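Undergrad: fold the following and give me the result.
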Amino acid sequence: MKNSLCTVLMAAVVIPLLSTSILFGSAYANVQLKASPAASILDQRARIEPENRMLNDRILTLLPELMAQKNIDLWLVLAREYAEDPVFFSLVPQPVFAARRTTMLAFHLQEDGTVDALSVNTYPFGEPYESVWTGGDLDEQWRALGDLIAELNPKRIGINTSRHWPVADGLTQGLYQRLLEVMPEGFEDRVVSAEELVVRWIETRSEGERAVYPHVVQLARSVIAQGFSSKVITPGVTSTDDVAWFLRQRFHELDLPVWFMPYVNLQREGLECAKDNPFCGTSGVIQPGDVLHTDVGICYLKLCTDTQEMAYVLKPGESDVPQGLKDAMAVGNQWQDFVTSSFETGLSGNQILAATQRKATSAGIDSSTYTHPIGFFGHAPGPTIGMWDNQGETPVRGDWPLYPNTAYAIEGNIRYELQEWDNQGVRIKLEQGAMFDGNRVIYLAGRQTQWHLIGPKTAP
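TA: Purely as a prediction, here's the structure:
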């Protein structure tokens, strides 16, 4: 039964309703994105089927491989209502909003390499879970878990405890104590941290997710293009906060949850910020000649984005961005190339950062790199490749190795001295979603290579 279900899932993994995602990629290398995203967004009910199809695929095909790699034959994910383990919602079918009292998930790796997804839960989930307890009071539920552990007789029991990875530290002290109370005698020595399994589970993108992700990133970029336009911005009137709230409202109208408040700032001739400030910029009313920057993040079909782009406000008589800013954007793209060309399977985040810095220094580029994984979270676990406040080695997270089929926000900035601004420095702050396939980095929906231009409004 499981094998046939796996076949069906894999055959249907590219979602027909989202097949437009195959159009994205190099065709969207330029920033001028005109299409309205609304028509390609599924309503709440229609999202359930593709989300659950991708979940089933992950549990039946990806999880067995990861559990075998980490030598865990029973993985327990225990959660209570409104205090859910961070990994909980990546494991349960939708529509699920909470753990409902106490929810117990158990994943058992079989000798044939498959995984049984089991639940000890008053409220059954359905596929791919098999419910092994029919209901009763809380004490009976815990005894049922203990009986299940005894029956399965696992050699290594993974639980979600971690000192360094918050996403892998979801087992509360209270639940841990109850687990020990019902654990068969002598089984305590079989309990190990599942942190490496959790990180691999969260960071790895399945085939279905890799097909959908370009579409998700494209939605974020499309709304940025709307916000950075003359339809939204009137120089001398519109403020940076106005644009940020337009982006927030627009995402709300499209039913695309944001995972942080959109951020918009400006740089202006005569308002130079400190050379060591990677977030150079200020807020205020937007004027002609301003350089604008935004940072947005949305989640759709359980996949999150993190995107930063730049815009220029034309002065009267201008029809294009000044050459110095074009050159600055090109240098920013060159820095991106240094980052992505440094990706190599098995290298740590710290090693990728060091390689990027060597290339940038050799090219005479003043850069700051703080690239990070994306996925079920906008700031997902995986190799940290620099931090905005630490351009040296990052312990533990920076030591995590690079794996194939993982997604990243290629994030950072360069500082460039503009001749048009009397050699005042400007920060080109870029961030674009990308996928590492094991050999190369591919931008999920292209990257910004041209400036968003904001000019005088024209009559409709």
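Undergrad: only C-alpha atoms for contact and neighbour calcs from this point on.
TA: Will do.
Undergrad: for residue 377, which non-adjacent residue is closest in space?
TA: Leaving aside its chain neighbours, residue 377 sits nearest to residue 304 (5.7 Å; criterion: CA to CA, 6 or more residues apart in numbering).
Undergrad: surely residue 299 is within a strand?
TA: Yes: assessed with DSSP: H, G, I helix; E, B strand; the rest coil, residue 299 lies in a strand.
Undergrad: quick revisit: surely the residue nearest to residue 377 and residue 378 touch.
TA: Yes: judged on CA atoms under 8 Å, residue 304 makes contact with residue 378 at a distance of 5.2 Å.
Undergrad: hang on, the earlier thing: the residue nearest to residue 377 - how many residues pack around it?
TA: 24 (other CA atoms under 10 Å).
Undergrad: got a list of what it touches?
TA: By CA atoms under 8 Å, 6 or more residues apart in numbering, the residues touching residue 304 are 216, 297, 298, 374, 375, 376, 377, 378.
Undergrad: joint contacts of residue 304 and residue 378?
TA: Common neighbours of residue 304 and residue 378 (CA under 8 Å, 6+ apart) are residue 297.
Undergrad: just to check, residue 264 is in contact with residue 295?
TA: Yes: applying CA under 8 Å as the test, residue 264 and residue 295 come out as touching, 6.7 Å apart.
Undergrad: compare those two (neighbour count), which wins?
TA: Between residue 264 and residue 295, counting by other CA under 10 Å, residue 264 is the more crowded of the two (25 against 20).
Undergrad: show me what whichever helix or strand the more buried one is part of is packed against.
TA: In this structure, residue 264 sits in strand 263-267 according to DSSP states H and E. With contacts taken as 3 or more CA pairs under 8 Å, 6 or more residues apart in numbering; DSSP states H and E, strand 263-267 sits against helix 240-253, strand 291-296.
Undergrad: to check against the first, give me the structure of this:
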Amino acid sequence: MKNTLLLTTLLLFTYSCNNIQEKNTVTTTVNPVDIWGENPWPDIRKKRINTLLPEALKAAAVDCWLVVCRENNNDPMAEHIGGENAGGTAVFMFYNDSDGFHSLVFSPSGESTALDELDIHDKVISVERGTSAIDTAIAFIKTKDFKNIAVNISEENALADGLSHTQYQELETKLGELSNLLVPSTEVVYEWLSIKLPEEVEIMRKAAQITADWQIEAYTQVIPGQTTDADVAKFLKEKMKIYGVTDGWSPDQNPNVNSGPDRGHSHATNKVIMPGDVIQIDFGIKVHNRWVTDIQRFAYVLKPGETVAPEDITHYWNSSKAGNRAALAAMKPGVKGVDVDRAQRVLMEQAGSEYVMWSTGHPVGYVAHDIGPNLGGSQASHIRPASNKILKEGMTFAFDGFHAWKLDDGQIKTISVEEMAVVTDEGAEYLISPQEDLILISSKK
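TA: Got it, this is the predicted structure:
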């Protein structure tokens, strides 16, 4: 397993005071380019369009994918296809024919030159003022023999549901009898975005290592009886600011630091961390404003006189870890998401875990809960469609091993060993070395 950065190379800043609350705010920042390099998205995007999108169209059994972009209320897919700077209405078309794969844009003349210079698409056709890009695109469609045309309408996938009602009406009216060619782009977007290029995986690997290392560093700052969950979260927010990264999901709930009973997706509170607590940090960062991580690290606060975690906590930890390892072992091309979930649920039952409502895992990449197979559903009354999707090489996941138990007051506490992995041609591999042991925090500081 490859670790791209060692913890010792990351800890560029130390905090010498005893309590996170008392530490001075660090104003020094790091040049993000020194850490992450220049943003590779332009090159990666072009490669994704030319190598992955043709196969996605084939997998979805779609001849052509048409996306309408515009200013102020743009399509969610705009940044993935090069339409993020659209002002006037522009039409982006991607299609396979007997000559191969093509990417064609009908762009307003005021923007077409700059778009063409980006060299993303095979051809950018300038549409003069007073002329409709949609009309021009439809005239082109009438010269082709497409059996279907996918547009961004979807009941299942918000990222594939960007075509407005009025845009759809215009397409339908102007296509006339050809409007029966229009189909939802759900499967095209799914097949395309669910697969990550190797260079994208490497970016996520580096980001995952930093995400985990910062959590481990945050635990070294905890003073039982003084430090709050919110203090730990604030420490990680400062690290993000220093290193020029943003939140992997909603800023109000990232990181989720919880030393008490389960709170689900939540913000960190002012609960004081005490001896005997199991602490969860659920944390993700976004690098290059594009790729995100989602990793959890767990710690136990030793009670006075303890040098190791007690037997019950050790059992809960080992049970959770075993579930995570079983899920990884079940990941391989051709396996359904629900089968990965089932692999660790069997161990949960054997270990005496309380019921956990969460899925074992989810795709992660461009957003924390990305497009791809859901690793869940084996205990549900019905299996949602995403859990019946099969895993493919290049898919990336964040996934948990669970063990839940009742606290003395009857509330539930869950350890959810969350790691990140990529599906390979033969199975799956962790992006970074997984957490093997509970981090132990002494009550004496």
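Undergrad: quick check: TM-score for this pair?
TA: Comparison of the two superposed chains (TM-score structural alignment, normalised by the length of structure 2) gives a TM-score of 0.81, and 415 aligned residues with a CA RMSD of 3.4 Å.
Undergrad: closest one to residue 344 of structure 1 among the helices and strands packed on strand 263-267 of structure 1?
TA: With CA to CA, the closest approach to residue 344 of structure 1 among those belongs to strand 291-296: 27.4 Å.
Undergrad: what's that closest one aligned against in structure 2?
TA: The aligned range for strand 291-296 of structure 1 in structure 2 is 278-283, by TM-score structural alignment.
Undergrad: what about the matching stretch, how far off from structure 1?
TA: Following the fit onto structure 1, the mean deviation recorded for stretch 278-283 of structure 2 is 1.2 Å by mean CA distance after the TM-score superposition for structure 1.
Undergrad: what's next to that stretch, contact-wise?
TA: Under CA under 8 Å, 6+ apart, the answer for stretch 278-283 of structure 2 is 211, 215, 248, 254-260, 293-301, 415.
Undergrad: tell me the buried residues in stretch 263-271 of structure 2?
TA: Within stretch 263-271 of structure 2, the residues that count as buried by 16 or more other CA atoms under 10 Å are 266, 267, 268, 269, 271.
Undergrad: distance to residue 123 of structure 2 and secondary structure added to the residues you listed, as TSV?
TA: Formatted as TSV, the buried residues of stretch 263-271 of structure 2 follow (distance: CA to CA, whole Å; DSSP: H, G, I helix; E, B strand; the rest coil):
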residue	distance to residue 123 of structure 2	secondary structure
266	47	coil
267	47	coil
268	50	coil
269	53	coil
271	58	coil
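Undergrad: just give me the match in structure 1 for residue 54 of structure 2.
TA: Matched by TM-score structural alignment, residue 54 of structure 2 corresponds to residue 64 in structure 1.
Undergrad: list the contacts for its match?
TA: The contact partners of residue 64 of structure 1, by CA under 8 Å, 6+ apart, come to 109, 113, 114, 115.
Undergrad: with neighbour count, distance to residue 349 of structure 1 and secondary structure added, can I get these in CSV?
TA: Shown next, in CSV, are those (neighbours: other CA atoms under 10 Å; distance: CA to CA, whole Å; DSSP: H, G, I helix; E, B strand; the rest coil):
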residue, neighbour count, distance to residue 349 of structure 1, secondary structure
109, 23, 30, strand
113, 14, 31, coil
114, 20, 32, coil
115, 23, 31, strand
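Undergrad: shared with structure 2, which of these?
TA: Retained in structure 2 (both residues aligned by TM-score structural alignment, their matches' CA atoms under 8 Å) from those: 109, 114.
Undergrad: just the helices in the stretch 301-445 of structure 2 please.
TA: Taking DSSP state H, counting those that start in this stretch as the criterion, the stretch 301-445 of structure 2 carries its helices at 311-330, 337-350.
Undergrad: what helices or strands is the first one leaning on?
TA: Packing partners of helix 311-330 of structure 2 (3+ CA pairs under 8 Å, 6+ apart): helix 337-350, strand 396-406, strand 412-423, strand 428-430.
Undergrad: contacts for it?
TA: Applying CA under 8 Å, 6+ apart, the contact partners of helix 311-330 of structure 2 are 339-341, 343-345, 347-348, 351, 360, 399-404, 415-419, 421, 427-430, 436, 438.
Undergrad: the inter-axis angle of that helix versus strand 396-406?
TA: Calculated by axes from the mean of the first three to the mean of the last three CA atoms, to 10 degrees, helix 311-330 of structure 2 forms an angle of 150 degrees with strand 396-406.
Undergrad: in helix 311-330 of structure 2, what's buried?
TA: So, applying 16+ other CA under 10 Å, buried residues of helix 311-330 of structure 2: 313, 316-328, 330.
Undergrad: so which of these comes closest to residue 126 of structure 2?
TA: Residue 126 of structure 2 has its nearest neighbour among these in residue 328, at 49.4 Å by CA to CA.
Undergrad: counterpart of the closest one in structure 1?
TA: Matched across to structure 1, residue 328 of structure 2 falls on residue 340, judged by TM-score structural alignment.
Undergrad: okay, residue 293 of structure 1 and residue 209 of structure 1: tell me how far apart.
TA: Per CA to CA, to the nearest Å, residue 293 of structure 1 is found 29 Å from residue 209 of structure 1.
Undergrad: mind listing what residue 124 of structure 1 touches?
TA: Applying CA under 8 Å, 6+ apart to residue 124 of structure 1 gives the contacts residue 131.
Undergrad: actually residue 387 of structure 2, sorry about that
TA: 336, 337, 338, 373, 374, 375, 376, 377.
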